[in-house]
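A.B. asks: Okay, predicted coordinates and the sequence, questions at the end:
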Amino acid sequence: MENKIIEELERISDHHKEYEQLVLIEAAKEIIKEQHKRIAQMEGQLDGTLWSPKNWGD
């Protein structure tokens, strides 16, 4: 999903030449990438917590 959004933003940026719009598009791409990274980190943390042997007796 992330890649499709990034691709669409890149397609849109190809049609815009105004500095303000290009900056906004680049900021949106960075936010999406950061959110994807955070989601992956939280998924890893959740997996680690669920599979931790110290929690199996609860």
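C.D. replies: Yep, that arrived. Computed from a prediction, not measured in an experiment: that's the story for all the values here.
A.B. asks: going forward, measure contacts and count neighbours with C-alpha atoms only.
C.D. replies: Fine.
A.B. asks: what residue is smack in the middle of this structure?
C.D. replies: Centrality entry for the chain: nearest residue to the mean C-alpha point is His36, 2.3 Å, by CA atoms, centre = their mean.
A.B. asks: Put this next to the first one:
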Amino acid sequence: MEFEDLEPKNKLRKPTDLSNWNIEDLEAYIENMRQEISRAEAMIAEKRSVSSAAESLFKK
């Protein structure tokens, strides 16, 4: 077993330092994050749907 196998696959990034950002940049950043959250939520819903379909197909 390699040491890389024990490392988490999705490492958390350090939070971005926002202290020097202006208000417009912060608002744009928030909007981009909202869009990314929506995209991630859509992917979760899709994966759950596929998983449910697979479970119902293979249920006895």
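C.D. replies: All right, it came through fine. Predicted model only: the values in this text are computed from it and were never measured.
A.B. asks: Once they're superposed, tell me the TM-score.
C.D. replies: Once the chains are overlaid, their TM-score stands at 0.60 when taken by TM-score structural alignment, normalised by the length of structure 1; 47 aligned residues with a CA RMSD of 2.1 Å.
A.B. asks: Output the contacting helices and strands for the host helix or strand of the residue nearest to the centre of structure 1.
C.D. replies: Using DSSP states H and E, His36 of structure 1 sits within helix 19-50. Applying 3 or more CA pairs under 8 Å, 6 or more residues apart in numbering; DSSP states H and E, one finds that helix 19-50 of structure 1 makes contact with helix 2-14.
A.B. asks: buried sites along the helix it packs on?
C.D. replies: Ile6, Leu9, Ser13 (16 or more other CA atoms under 10 Å).
A.B. asks: centre of the chain versus it, how much separation?
C.D. replies: In terms of CA atoms, centre = their mean, to the nearest Å, the centre of helix 2-14 of structure 1 is found 13 Å from the chain centre.
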